[in-house]
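>>> Based on what follows, work out the 3D shape:
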Amino acid sequence: MTTSDNSRNSRYANSRYADDSEGKAAALPAASMREEMAAAFRPIIRGFLIPSAIYYGLITLFHFIGQDSEHFRALGVLSFVTSVISLYFHQKWLVRDGGYLRLEITNLVMNLLIYLNTVSALLMDFVPAKLVYFVLATLLFATSGISVRVILFSSVLSVGTMLWFAGRGGPDVFLSYALIGLAGTFAALGMALLMRDAILRSVRARVVADRLRERAEQQADFDALTGLPNRRHFFSVLESHMSGPAHSGTPVHVGIIDLDGFKPVNDLHGHAIGDELLSEVGRRIHLACPSGYVVARLGGDEFAVAIPRTLTLDGLHSLGRDICDALRKPFVISGIGVSISGSIGFAHYPTNGETVRQIYERADHALACAKRDNRGGVVIFSADHEAEMNDLGRIDQTLRGSDLVRELFVLFQPQYDLMRERIVGFEALARWESEKLGNVSPGLFIAAAERSGLIERMTSILLKKSLDAAVQWPEALRLSFNLSAVDLVSPRSIANIARIVRESGIAPGRLTFEITETSMTTDFERARVSLGVLAGMGCHIALDDFGSGYSSFAYIHRFPLHRIKMDRCFVAGLKEDEAVSRNIIRAIADLAANLGVECLAEGVETEAELRAVQAAGIRYVQGYFYGRPMAQADIAERLAAQQNAGPLQEAAS
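From the prediction side, this is the model:
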């Protein structure tokens, strides 16, 4: 599965997660709704207390100043108490805690005080017309009540007391106020129900919106597939560590982790297995890191770790090795055994930069170096890497302004057939003599060209020059030419390469295109289609640096390969552990024989190394022992010398 495929699956998971969240938000717990109702009614009840305090304060003055009776002074005391309690509730009681129960108690106490004031006034001076106060009180209780039980208790008490007083006034008074009480009660309860329903709807809508927003914010910060923080959250964490003036933030190491061999797993086993593998990778990385470290998935098969403390180089290497070792252990996903590895690049703030972008770029550069030179290992950004980045920047700018047709040229290194004891072809090696920079290392200018998008143009120029040289060679000699990962996955570039080959006049069968394992895994299916186009023309395909990748054995049979070029590290390894290296060389030779393809050993520099590859049954070799890279002008002389003197051996200088 490609990165975009995994992204689509993540988006589907996010969508499903959002649907589940909406359903959960709609079914709110009773306790949560009580608190939300308290928040909605708090301003209503607190707003009701101030008018009550003012009203009963004025009534108190009226009873004490405007009336001489002891009964009215008793009413004044009750009014005064009601006013004081209203102020206390507003200023103290509901300020400390405005929870649902406290609001309900406030509601009930105020209703009872209003009821007592009304009852006391009628007991001291019964006038039938004053019975309407109970109807007004019922309306007030219904509209200000926070709970159904407070509303029903207060309303029933008020209406029942009114009817009791009305009964004292005789049948006519009772009948009149019974009808008034009934109408008032229905009106009050109707208003209460409508108001509570509106408030409940508003509260529920707000709570659902708040919960969905919270979950959306969580989804915005976390990867739905692995559950780890995502790219957005990770960079936010880095920003928080590096905020403020330069060198004033918290020291932090940043590690970028990229999986080696993940895309072939996706392509071979499907998207579901790939997703499960990513989840398990995230879990292993998280378990390998101490508490307090931030592990995130940046996207695709790229992860990251932020370490908010300064570690020694040994400590950082140890952590990196722990992560790599954890990823190197075989995975079992849905009963399928899967093997991958991971490469890690580290950078440190503030040692390697002063901004998030600078630190990330340097960690990413260290990762690129790990994948290039130490695949499956750990690289910590250093001063040498800083110099290399600066060089790449200068090379990038110089490439854009250079006359590449004039400055690029090709050298050719012989490929030797041990059985026939003669040169059977040459590999074209790109070189750049810059007017501004002088001789530039191929590793640097090719990497810069791939990064800047100039590689397709560079490939065209170098292929034309290589073919122009090859047409002058004897027809028995072959030409090997390297394709970059960008060329391999670009239909435009492949079409251009095919056109150049057709126009060159050289027989396609004399041409071998060399590709690396890494370039094939960039986009498995696109690479296979591209190689099919070239093989269909009659060109041969060679897998270069075989063994330096991680999962070739799983998919090598799916490509139209004609040759395996064994990575030079196995030949060089003879100096360190001869027995192990010999076994590996023999195993690769046997694999090539079983697949029915040629095997060529690179990096043969000494007679001992030559004997080792011969003993393994390898027929073709390339290296300084049989010739250094040479210009086109020297090839004729070399071939003539071979014709006259037999096998020519050149020691490495």
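
>>> From now on I want contacts and neighbour counts done on CA atoms only, so please keep to that.
Fine.

>>> Where is the longest strand in this protein?
Secondary structure of the chain read by DSSP state E shows that its longest strand is strand 422-434.

>>> And that one, what does it pack against?
With contacts defined as 3 or more Cα pairs under 8 Å, 6 or more residues apart in numbering; DSSP states H and E, strand 422-434 has these neighbours: helix 404-407, strand 408-417, strand 438-440, helix 442-452, strand 478-482.

>>> can you redo those as TSV with mean neighbour count?
TSV is the format used below for the helices and strands packed on strand 422-434 (neighbours: other Cα atoms under 10 Å):
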stretch	mean neighbour count
helix 404-407	14
strand 408-417	21
strand 438-440	12
helix 442-452	17
strand 478-482	23
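
>>> Quick one, which of those gets closest to residue 425.
Nearest to residue 425, of all the helices and strands packed on strand 422-434, is strand 478-482, at 4.2 Å by Cα to Cα.

>>> Quick check: closest non-adjacent residue to the most centrally placed residue in the chain.
Residue closest to the average C-alpha location in the chain (Cα atoms, centre = their mean): residue 298, at 3.1 Å. In this structure, residue 298 finds its nearest non-sequential neighbour in residue 231, 4.4 Å apart by Cα to Cα, 6 or more residues apart in numbering.

>>> and what of residue 572?
Spatially, and ignoring its direct neighbours in sequence, residue 572 is nearest to residue 603 (7.2 Å; Cα to Cα, 6+ apart).

>>> who touches that neighbour in this structure?
Residues in contact with residue 603 (Cα atoms under 8 Å, 6 or more residues apart in numbering) are 567-569, 571-572, 622-624.

>>> One more, so I can put them side by side:
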Amino acid sequence: MLALSRSHYPELPPPEELDSDALSGENLREQMVIAYLPIVRGFLVPAICYYAIITVAHFFYETWENFLTLGGISLLTAIIAFGLRNVWLARRIDFRALEAASLTMNLLIYMNIVSFLSIHFEPTKLVYFVLLIMVCSTSGVSFRVVVLGGVVSIVTMLWMANRAGGDIFLQFAFIGLAGAFAAIGMAMLMRGAILRAVRARVTADALRRRAERQADFDALTGLPNRRNFFATLEQLMASPAAGTYVGIIDLDGFKPVNDLYGHAVGDDLLVEVSRRIRRACPPDYMVARLGGDEFALAITRPLSEDALMHLGTAICEALRRPFTISDIPIAISGSIGFAHYPTNGVTARQIYERADHALYCAKRATRGDVVIFTERHEAEMSDCGRIEQTLRNADLVRELCTVFQPQYDILKGSISGFEALARWNSPTLGLVNPGLFIAAAERTGMIERVTGILLEKALAAAVTWPEGITLSFNLSPLDLVSARSITNVMRIVRESGIAPERMTFEITESVVVSDFERARDSLVALADMGCKIALDDFGAGYSSFGYIHRFPLHRIKTDRCFVTRLAEDNVVGLNILRAIAELCANLGVECLAEGIETEEELRSVQSAGIRFVQGYLHGRPMGAAEAAELIAARGEGEILAAAG
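Below is the predicted model:
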């Protein structure tokens, strides 16, 4: 099993910290070793050759007694130089080891000169010490080696020159002084050039590493980014023994944080979210930020479904705990979808798509939920693909239609209006579930056209109804954030001949987590035109009371779950409905309860203070002709009375 460790994805350090590490003294010394090593090893090659030749020369030109001294020292020098180059400097060494090698070689050269002059002293040959100073200045790794070699050479040279007389001493004193300054100058120039080159290389390497890390890591959170995550998945899936769970995490309610408090607070929130996700995961799990408020997990440890659900639940619970960012209390949640390699796919892209579909199902069911991809989801994805392809090629004007479900006014005992519901009867697929084909239209970018066709057909039926009957029509969140789509909707209403006051546009709470500001601008434009706005499925989604008062709302529709709860616990369900009814009364908006199917549910809703209802009790969705017949059967006089 291929495992991931925390070392694979450390946090990206700040640039200034990276630079200081790269240019630290220890790192520079390491780079100086790299720069000086070929110089010292190169210097040892002629030294080995020279002293090997000198050893042979001593054998032929020196007496046996002198050969034992001079030849022994020169041979020892050649052997040690060979060992330094091919043994000592061939392995990984540090700065001090390289410094010791250069100092050792310079001392061996010094010993050869001193031993030769001790036997064959000639004043002119004292210049060998000046040459030694130059050798020290070029081969010495550090100024300590240069200074030590230079001082020892000059002192020895002057001591020997003094033995030859005052004139010789004075002559070599000036020669030594000139040699010392020349050696210092050469050492400074050479080491300065090498140090600048080393610094430039270290800086370039640091910048390259930073660029590579920034290409693979998210600059805000320090987590691996999308590129890094997918590259790692490809690597994991290249191993036949690998079995990888991929999780996609998406935050619920993050967009309003940016809208209310600004992107700086949003960024700080994302950093804290990344910390909580990592703390909830074992160290060998890869946590990445894919972009925006989307995160990902890669798990190579074998897990049961129960253990995976436990992990997902732990992450969701960690994200549900309140955050405090810049002294601002913030509440969000997160939804997670999981998929498994190789069970759900054989490529990184396939696994990601299936984890993303599981995430979509988690958000569609209940925000803050955990969903593991199964065969049922595979069938759904296949259906979605067929629906999208068929939708692209469909004759939408002919195949799309609307049905109408009555909305009832309990107080006046009459129908107050109808909600238009979308239907698609495809010659290829048959009658397609509205939730599936509307979602497909949103994914394919066809929702604007679908909305326009359905609205025109709904208005064509509603224009024939009495003035007291209203029409409710659902708008997609994508319609609300598109200025072009809203402009088209307003044009269709104006050209329909129906009074805008009879038109109610229903929106869901998902607009709160998409693009609130644009959605609000669109709703204000519709309200200024005279249309009414209803918030649908209240309580099933984000349910932010802080946002309700910022919408130009005229009606709130409770989710059906509150009505079904009446059968489970009548007291709790009734209290919830009463609370929503009181909220609506305080806001000055109407309240409508959906999903009323029995007389008992109707009485409970009425006792909670809710005036408007919708459900099978008062009528199932019906065609335009049936709706007209129902209106006629109830009596136009009753309808007009209800309008008053």
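
>>> care to give me the TM-score?
Scored against TM-score structural alignment, normalised by the length of the second structure, the superposed chains reach a TM-score of 0.94; 629 aligned residues with a Cα RMSD of 1.9 Å.

>>> Map residue 533 of the first structure across to the second structure for me.
Aligned counterpart of residue 533 of the first structure in the second structure: residue 525 (TM-score structural alignment).

>>> Hmm, I typed the wrong one, I wanted residue 480 of the first structure.
Using TM-score structural alignment, the partner of residue 480 of the first structure in the second structure is residue 472.

>>> Which elements pack onto the strand or helix carrying the match of residue 533 of the first structure?
If you go by DSSP states H and E, residue 525 of the second structure is part of helix 516-529. Counting contacts by 3+ Cα pairs under 8 Å, 6+ apart, helix 516-529 of the second structure packs against helix 254-261, helix 477-480, helix 483-496, strand 532-538.

>>> Going along the chain, name the strands of the stretch 151-300 of the first structure.
For the stretch 151-300 of the first structure, applying DSSP state E, counting those that start in this stretch gives strands covering 252-260, 294-299.

>>> okay, the first one sits on what stretch of the second structure?
Per the alignment by TM-score structural alignment, strand 252-260 of the first structure matches residues 244-252 in the second structure.

>>> Quick one: average offset of the matching stretch versus the first structure, please.
Compared with the first structure after fitting, stretch 244-252 of the second structure has a mean deviation of 1.2 Å; criterion: mean Cα distance after the TM-score superposition for the first structure.

>>> returning to that earlier point: what's the most buried one of the strands of the stretch 151-300 of the first structure?
Among the strands of the stretch 151-300 of the first structure, ranked by average contacts under mean count of other Cα atoms under 10 Å, first place goes to strand 252-260 (a mean of 25).

>>> mind listing the helices for the stretch 1-150 of the first structure?
For the stretch 1-150 of the first structure, helices defined by DSSP state H, counting those that start in this stretch occupy the ranges 3-26, 30-65, 70-88, 94-96, 100-124, 132-144, 148-168.

>>> mind checking which of these is nearest residue 439 of the first structure?
helix 3-26 (37.3 Å).

>>> Now do that closest one: everything it contacts.
With Cα under 8 Å, 6+ apart, helix 3-26 of the first structure has contacts from 204, 207-208, 211-212, 215-216, 219, 223-225, 271, 275, 299-301.

>>> let's see 7 Å
Applying Cα atoms under 7 Å, 6 or more residues apart in numbering, the contact partners of helix 3-26 of the first structure are 208, 211-212, 224-225, 300.

>>> Next: stretch 77-89 of the first structure.
Applying Cα under 7 Å, 6+ apart, the contact partners of stretch 77-89 of the first structure are 49-50, 52-54, 56-57, 59-60, 113, 117.

>>> and with 8 Å instead?
Residues outside stretch 77-89 of the first structure that contact it (Cα under 8 Å, 6+ apart) are 46, 49-50, 52-57, 59-60, 106, 110, 113-114, 117.

>>> Same question for stretch 283-298 of the second structure.
By Cα under 8 Å, 6+ apart, stretch 283-298 of the second structure touches 3-6, 9, 218, 221, 223-226, 229, 233, 244-251, 254, 270, 274, 277-278, 299-300.

>>> Can you tell me which of these are buried?
Buried members of those, counted by 16 or more other Cα atoms under 10 Å: 4, 9, 218, 221, 223-226, 229, 233, 244-251, 254, 270, 274, 277-278, 299-300.

>>> Can you report how many residues neighbour residue 395 of the first structure?
By other Cα atoms under 10 Å, 21 other residues sit near residue 395 of the first structure.

>>> Looking at the first structure, name the residue matched to residue 38 of the second structure.
For residue 38 of the second structure, the aligned residue in the first structure is residue 43 (criterion: TM-score structural alignment).

>>> That should have said residue 347 of the second structure, apologies.
So, by TM-score structural alignment, residue 347 of the second structure is matched to residue 355.

>>> Report the spatially nearest residue to its match, omitting neighbours in sequence.
For residue 355 of the first structure, ignoring the flanking residues on the chain, the nearest one in space by Cα to Cα, 6+ apart is residue 242 at 6.8 Å.

>>> Before I go, just wanted to say thanks for your time.
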